[in-house]
Structure formats: structure tokens, C-alpha cells
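> coords please:
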Amino acid sequence: MQRRGAGAAQAATERPAHFVAFDLLRLSGTDTTGWPYRRRGAALESVFAAHQMSAPWALCPSTTQKNTVREWLT
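Below you'll find the model as predicted:
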């Protein structure tokens, strides 16, 4: 959907999109793929908080707790 101007605005109204983030691979030019997943998650949460990001941006919840996962899947 490579539209610009009025066409882009109309397409956004007709087919709104949301960006859901679940991992952080780069931060300020730094490759974070070698960081532990929890550290990347904490950094991603910090980015969302620092920029007061909200819809259409969304931070995907994550957990390592089996009971929480079971609740999400039921």
C-alpha cells in the first residue's frame, strides 16, 4: 500500500494498523541480540515509557511463568 498524501490518509482510515512490539533488536545503534531476553524486554519497556507510546503502538506482554501462560491460552 504505497500511498501518499490524501490516498494514505484514506487508506489509514479504511484499514488502520497497529504495531505490536515483543522484542528489541537494536537500541540507539547498539545490537542488543546478544543481551538476555529479559534485559531486552526491560529496555523495550523503558523505550515505551520514555516516549509515552500508546496506540497504534502496543507492547506485547510476556512472561516466563507457566501459570500465567496457561491463563492467557484459556
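
> only C-alpha atoms for contact and neighbour calcs from this point on.
Noted.

> and the helices in the protein?
For the chain, the helices defined by DSSP state H cover 5-14, 37-50, 66-73.

> pick the most deeply packed of the ones you listed.
Most buried of the helices of the chain, by mean neighbour count (mean count of other Cα atoms under 10 Å): helix 37-50, with a mean of 15.

> to check against the first, give me the structure of this:
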Amino acid sequence: MVWEAGQLAFERLQGRLQRQGAAAAPLARERPAHFVAFDILRLAGTSTVAWPYPQRRAALEELFNEHQLAAPWALCPTTTDPDTARE
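Model prediction:
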């Protein structure tokens, strides 16, 4: 995923995917892509699909903290506030 102004910008990633070869390099520098995780479905060989989402999210956040993951890894923002979600 590509970030723009602090938000996910999927359309920017699509624009990057359309470029190949020499045309792709400048755009990759201008708009670096990140792996954005929003859920975890398997952990240490164990399926987490049956876990409730809050438990899976906590495991994902713990994984990011344990491994000190940073760009190009990104943890998708989350909220329980309806106004924030609408925004």
C-alpha cells in the first residue's frame, strides 16, 4: 500500500503497478509501497481464524512490537470510534 498525507492511498499503488522497467524506479522512490497488516490469520503454525477479532488484533500488535516492525511494514490503523471511522 502507498501512504499519502497520512492515509492509505490504494489508487497510488495502482498507478505504480502500471509502470514497468525504468519508468517504475522514479515512482517507487516518490511513492514507496508498504506491506499493511490489518489482521492475522495464522500465528506460529496455528490458525487464528476462530479467534475473535480483538484477540487477533492484539496478537498482530504484539507481533509488530516484538519484532519492532517498521517501514516498509505498517500496521493498519484501527478505531472503535464511529466518527473516526467515517472520516
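
> give me the TM-score for this pair.
The TM-score (TM-score structural alignment, normalised by the length of structure 1) is 0.72; 61 aligned residues with a Cα RMSD of 2.0 Å.

> before we move on, back to that, Leu24 of structure 1 is nearest to which of the helices of structure 1?
Between Leu24 of structure 1 and the helices of structure 1, the shortest gap by Cα to Cα is with helix 37-50, which sits at 5.6 Å.

> tell me how many other residues crowd Asp23 of structure 1.
By other Cα atoms under 10 Å, 19 other residues sit near Asp23 of structure 1.

> that one -> structure 2?
In structure 2, the residue matched to Asp23 of structure 1 (TM-score structural alignment) is Asp39.

> so who does its match touch?
Residues in contact with Asp39 of structure 2, defined by Cα atoms under 8 Å, 6 or more residues apart in numbering, are Tyr53, Arg56, Arg57, Leu60.

> repeat that for 7 Å
Arg56, Arg57, Leu60 (Cα atoms under 7 Å, 6 or more residues apart in numbering).

> same deal with Thr48 of structure 2?
Contacts of Thr48 of structure 2 (Cα under 7 Å, 6+ apart): Leu41, Arg42, Arg56.

> and the strands in structure 2?
For structure 2, the strands defined by DSSP state E cover 3-4, 7-8, 35-37, 42-43, 46-47, 73-75.

> indicate which one of those strands is closest to Arg86 of structure 2.
strand 7-8 (13.3 Å).

> which residues in structure 1 does the closest one match up with?
Here strand 7-8 of structure 2 fails to align to any part of structure 1, judged by TM-score structural alignment.

> what packs against that strand?
Using 3 or more Cα pairs under 7 Å, 6 or more residues apart in numbering; DSSP states H and E as the contact test, no helix or strand touches strand 7-8 of structure 2.

> now do stretch 64-84 of structure 2: which range of structure 1 does it align onto?
Under TM-score structural alignment, the match for stretch 64-84 of structure 2 in structure 1 covers residues 48-68.
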